[in-house]
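Colleague: Next comes the sequence, and after it the predicted model I'd like to discuss.
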Amino acid sequence: MERYLEFTINHWEMVLALLLTLSVLLITERRKAAPSVSPQQATVLANGEDALLLDIRTPADFKAGRVIGSKNIPFADLTKRMSELEKHKDKPIVIICKTGQTSSSAANVLKKAEYTNVHRMAGGMAEWTGQNLPLVRK
């Protein structure tokens, strides 16, 4: 224990940088509006709990390949088309985007509209296709 204290005193800049990095990481994680689920967990939610799979990618991306049973509402149109989600307010909603980044912003929009059972699919469609899971192509 003495050596840790000695290290901390002698290298306080490094310890401070570590603490700042951990703080930023913690703040970033807390800002995420919804918990993430794996593609397999998203499938379980869709099949077992009748979750809505909400694909927020562009219509072109959606047509190129989508998850079976997913509904496409592009992120840019989400606030205008919230009425389409009204019947799913009490059901789980899994948000799917391209890489898992935009889904946080969409989850924030849904949380502000008082949707409580919202999830983000970790890795988005990139993760889904990376695991060679089935796609519907139009």
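Modeller: Thanks, I have it.
Colleague: For the rest of this, base every contact and every neighbour count on C-alpha atoms.
Modeller: Noted.
Colleague: mind listing the strands for this protein?
Modeller: Shown for the chain, the strands assigned by DSSP state E span residues 36-37, 52-55, 71-72, 93-96, 118-121.
Colleague: Please report how far the nearest residue to residue 121 once chain neighbours are set aside lies from residue 111.
Modeller: Nearest non-adjacent residue to residue 121, counting by Cα to Cα, 6 or more residues apart in numbering: residue 37, 5.0 Å away. To residue 111, residue 37 is 17 Å away according to Cα to Cα, to the nearest Å.
Colleague: These two: which is more packed in?
Modeller: The residue with more neighbours, out of residue 37 and residue 111 and counting by other Cα atoms under 10 Å, is residue 37; that gives 18 against 15.
Colleague: Use this one as the comparison:
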Amino acid sequence: MKLKFIVICCILIMGIFSACSKDGNINNSANNTEDIIVEISTCEAKTLVDTNQDLIIVDVRTREEYEQGHIKGAILVPYDKIAESRENIEKFTDKPILIYCRTGRRSAISIEALREYGFSKIYHMGEGISKICENVDDFQDVLTR
């Protein structure tokens, strides 16, 4: 448990330092807005869903996977259809977005497209929904089956 706490603290500190450039300005996109991409655990995702009313939740799995269970309020945008869905999701670029898939691979691929579409605050549930399913009792209030 202590080791886990130390690892989390180190990751947070590295994230803080890596977000700052030499002169203190952040310039990650063409329009000079700050791009924030945060890797979060399933437990952090649950807290985010519970506390952030503006959060847009995007599930990039297949329709079949989505229908087996998903986070309440999640919008299904299969990762291989993200370009086709651009018009539907671009209207949410001013809001924070939580993106997830089963294991984190497809959602990681989708992040670059979301950045191109103008999303600047992206939370990535890198462990995927399969990690939630391991602890499903802790997540009953945010899952739909």
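Modeller: Cool, the structure landed. Please read these numbers as outputs of a predicted model, since none were measured by experiment.
Colleague: Kindly provide the TM-score of these chains.
Modeller: TM-score of the superposed chains, computed with TM-score structural alignment, normalised by the length of structure 1, equals 0.69; 105 aligned residues with a Cα RMSD of 1.6 Å.
Colleague: Can you check which part of structure 2 stretch 117-124 of structure 1 sits on?
Modeller: Stretch 117-124 of structure 1 falls opposite residues 121-128 of structure 2 when the two are matched by TM-score structural alignment.
Colleague: starting at the chain centroid, how far to that stretch?
Modeller: 3 Å (Cα atoms, centre = their mean, to the nearest Å).
Colleague: list the buried ones in it?
Modeller: Buried residues in stretch 121-128 of structure 2, counted by 16 or more other Cα atoms under 10 Å: 121-128.
Colleague: what does that stretch rub up against?
Modeller: Outside stretch 121-128 of structure 2, the residues within contact range by Cα atoms under 8 Å, 6 or more residues apart in numbering are 35-42, 45, 95-105, 107-108, 111.
Colleague: Report the buried members of these.
Modeller: Of the contacts of stretch 121-128 of structure 2, these count as buried by 16+ other Cα under 10 Å: 35, 37, 39-42, 45, 96-104, 107-108, 111.
Colleague: Tell me the counterpart of residue 97 of structure 2 in structure 1.
Modeller: Under the alignment (TM-score structural alignment), residue 97 of structure 2 pairs with residue 93 of structure 1.
Colleague: Residue 43 of structure 2 versus the nearest residue to residue 41 of structure 2 once chain neighbours are set aside, what's the distance?
Modeller: Leaving aside its chain neighbours, residue 41 of structure 2 sits nearest to residue 125 (5.8 Å; criterion: Cα to Cα, 6+ apart). With the distance defined as Cα to Cα, residue 125 of structure 2 ends up 9 Å from residue 43 of structure 2.
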